[in-house]
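S.K.: next comes the sequence, and after it the predicted model I'd like to discuss.
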Amino acid sequence: MILVTGGLGMIGSHTARALVDLGHEVVVTSYRQTDVPSFLAGQVTVESLDLTDRDAFFALGNRYEISEIVHLAGTIPGDDPIGYFRTDTTVLLNALDAARAWKVRRFAVASSIGLYIGRPEIPWHEGLDLPAVDLPHLIVAFKKAVEPITTHSLAGSGVQPILLRIGSTWGPLMDPESQFSPYPPYISALQRGEKPKPLYADDGGDSCYAPDAGRAIALLTTAKTLRHTIYNVSSGRRSTHREFVEAVQAINPGVELDLLPGRRHGPGEDPYLDITRLTQETGFTPMFDVAAAVSDYVAWRAGNHR
């Protein structure tokens, strides 16, 4: 059985579904989130669990024979950075401790595209040295620490660490007013009968639809062999807000949607992730281009709040 922590979140839910589709039994943990999305109902075992409780975490190993762990659980920082770092570090260490104790085959953990910030090369690939720069968000700062904590904690244990540098992901179950993607708030405005704030046509860069991200993570988790430790997880292409708005317009031909010319911060290119390593070792290719993602998401949001 495969354990997915944070398995009712956006990426976690789609990862769990992809693992089920690949024929695996899955147990997911969740703390505050209690609603099981329709596409997971009856498909996975759900454990409501405070992952900072080491004894409760380890008790999972008494109830299930865990073969792999996908650690996607995380909190959103508030006004207390120390509290945020303490909570998420405690959860990570409990998960790593359990992975060693249970002798799982593989431990996959969420990292971030944000680690590449400061590299001028485009696209960003796993062979790049990570620059020493000021990071824009507490989550990115934590993810930069996650990688060496994970690899050093599992060294010599027989557990294979997989560092998932996840790109800019959006889709079903994302906060409809998310600060991390303009797309769900854009669709939310249309649902309210409002005209969305215009986007800059040539802005964009990395973008991955959540079901594709989940399938990529599932393939990495279950692959017979992997040759590397670090994998970019995304669509592998640059997209633009123009493509997004054109896709929305195609679904809503009677609605006037505006685009601002060029890029918000002037000429240049927005970065995106190279997924050659992921594709070569797992056979992954995205199922959703921009138009397909928009169509699927609009249909989803028609019957779901998020």
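M.R.: Yep, that arrived. From a predicted model like this one, the values you see are computed outputs, not experimental measurements.
S.K.: could you use CA atoms for every contact and neighbour count after this?
M.R.: OK.
S.K.: now the helices for the stretch 1-150 of the chain?
M.R.: Per DSSP state H, counting those that start in this stretch, the stretch 1-150 of the chain has helices spanning 10-21, 54-63, 81-102, 138-154. These are given in chain order.
S.K.: any idea which of those is most buried?
M.R.: The highest average neighbour count among those, using mean count of other CA atoms under 10 Å, belongs to helix 10-21 at a mean of 24.
S.K.: list the helices and strands that helix packs on?
M.R.: Contacts of helix 10-21 with other secondary structure elements, assessed using 3 or more CA pairs under 8 Å, 6 or more residues apart in numbering; DSSP states H and E, are made with strand 2-5, strand 26-30, helix 210-222.
S.K.: picking that back up, for Asp212, which of the helices of the stretch 1-150 of the chain is the nearest?
M.R.: Distances from Asp212 to each of the helices of the stretch 1-150 of the chain were compared using CA to CA; the minimum, 8.2 Å, belongs to helix 10-21.
S.K.: which other residues reach that closest one?
M.R.: By CA atoms under 8 Å, 6 or more residues apart in numbering, the residues outside helix 10-21 that reach it are 4-7, 25-26, 28, 37, 39-40, 43-44, 72-73, 171-174, 210-211, 213-215, 217-219.
S.K.: Asp296 belongs to a strand?
M.R.: No: the assignment for Asp296 is helix, going by DSSP: H, G, I helix; E, B strand; the rest coil, so no strand is present there.
S.K.: this is the other structure I want to compare:
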Amino acid sequence: MSVLVTGGGGYIGSHMVLGLVDRGEDVVVLDNFTTGFDWLISPAATVVQGDVADGALVGKLVKEHEVDAIVHFAGSIVVPDSVRDPLGYYLNNTARTRDLIAAAVASGVPRFIFSSTAAVYGEAGSEPVREDARLLPLSPYGRSKLMSEMMLEDASAALPLNYAALRYFNVAGADPDGRSGQSTKGATHLIKVANEVVVGKRPFIEMFGTDYATPDGTAVRDYIHVTDLIGAHLAALDHLRAGNGNLVANVGYSRGFSVREVLEVVGRVSGAKLDIRVAPRRAGDSPSVVADSTKLRTSVGWVPKHDDLDSIVADALRWERHLLKRNAS
């Protein structure tokens, strides 16, 4: 049996491949490499270039590699871009996910793990948000992911398909062993951008909004190390393989940091003085989103191992310096 990972050449997908390979799983990666990189993928995985909406290709891979689970990461992830190009996001994140789910069902794949997002909650408030909170996403990105969750729920009710939808909070950091990290050009994630300033890839960093109703006026987020995020996926896969029911769960540390606090940590860890500039709020951003991850911890026994912002920043910075050397060679 093997696991099919879509978007396995991306930031989170490549870490999922590492997590699966590290525990002896056979892995097949399907990626069109629009934003991903083949060099990020473990050489132990089988890599196929193609589209997740290509049902014939998905069916062929399922049959050839005896796929018993699909872990779906492929998609578009930038909130402001989704505001500018909503139809593109509904195509890439929703319509193509629908085609992948259909291919999974047609091919007899019994398990599907979906990369969802905390953006489905919208303005969640200052308290840690639970899975039963109101779902009112502020952006097409969040709506595109919520629609995909709804499709999985409906498909699972009618068809032989069990699923897990994991709602990520702010993923950051890099593989502690230095094998993968966030490598996309023009990234918008705060810790990635700040570390690019540290290594000289960008001249400054913008702080989008300083008038939020938060303790220091800047947006608050729950930052989770990518390796702990992958641990949650592996636990969810084991949960489904054990014959348990569907799972919709937050993945975060239940602790938030403001933009100002994160930039202070980046400065302290790197020893650099950042050029920080104030900019207007970005469309679709929430003031504060922090996870209540009790459900994940109790239902699948997820135990995070990297819950430390300094370590998250340090791993991300180490990867950024690696990229600088790699791209210079």
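M.R.: Yep, that arrived. Predicted model, so just to flag it, every value in this text is computed and none were measured.
S.K.: hmm, back to that, the contacts of helix 10-21 of structure 1, buried ones only, as a PyMOL selection?
M.R.: Per 16 or more other CA atoms under 10 Å, the buried members of the contacts of helix 10-21 of structure 1 correspond to this PyMOL selection:
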select buried, resi 4+5+6+7+25+26+28+37+40+44+72+73+171+172+173+174+210+211+213+214+215+217+218+219
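S.K.: out of the helices and strands packed on helix 10-21 of structure 1, which gets nearest to Ala145 of structure 1?
M.R.: Distances from Ala145 of structure 1 to each of these were compared by CA to CA, and the smallest falls on strand 2-5, at 18.6 Å.
S.K.: that closest one vs structure 2, average offset?
M.R.: In the superposition with structure 2, the average deviation recorded for strand 2-5 of structure 1 is 0.8 Å (mean CA distance after the TM-score superposition for structure 1).
S.K.: ok, Ser178 of structure 1 touching Pro184?
M.R.: Yes: shown here, Ser178 of structure 1 and Pro184 form a contact pair, counting by CA atoms under 8 Å, at 6.8 Å.
S.K.: more neighbours, those two?
M.R.: In terms of neighbours (other CA atoms under 10 Å), Pro184 is the more surrounded of Ser178 of structure 1 and Pro184; the figures are 24 against 12.
S.K.: from Met16 of structure 2, how far off is the aligned partner of Asn94 of structure 1 in structure 2?
M.R.: In structure 2, the residue paired with Asn94 of structure 1 according to TM-score structural alignment is Asp99. According to CA to CA, to the nearest Å, Asp99 of structure 2 and Met16 of structure 2 sit 22 Å apart.
S.K.: repeat that for Leu135 of structure 2.
M.R.: Here Leu135 of structure 2 is placed at a distance of 27 Å from Met16 of structure 2 (CA to CA).
S.K.: counterpart of Val86 of structure 2 in structure 1?
M.R.: No Val there; residue 86 of structure 2 is Pro. Using TM-score structural alignment, Pro86 of structure 2 lines up with Pro81 in structure 1.
S.K.: so which strand or helix has Ser178 of structure 1?
M.R.: Under DSSP states H and E, no helix or strand contains Ser178 of structure 1.
S.K.: quick one: contacts for it?
M.R.: Per CA under 8 Å, 6+ apart, neighbours of Ser178 of structure 1: 184-185.
S.K.: can you tell me what it aligns to in structure 2?
M.R.: Residue correspondence, TM-score structural alignment: Ser178 of structure 1 in this structure matches Ala187 in structure 2.
S.K.: please apply the same query to Val159 of structure 1.
M.R.: Under the pairing rule here (TM-score structural alignment), the equivalent of Val159 of structure 1 within structure 2 is Leu161.
S.K.: how close does the nearest residue to that match once chain neighbours are set aside sit to Pro160 of structure 2?
M.R.: If the residues on either side of it in the chain are set aside, Leu161 of structure 2 comes closest to Pro110, at 4.8 Å by CA to CA, 6 or more residues apart in numbering. With the distance defined as CA to CA, Pro110 of structure 2 ends up 6 Å from Pro160 of structure 2.
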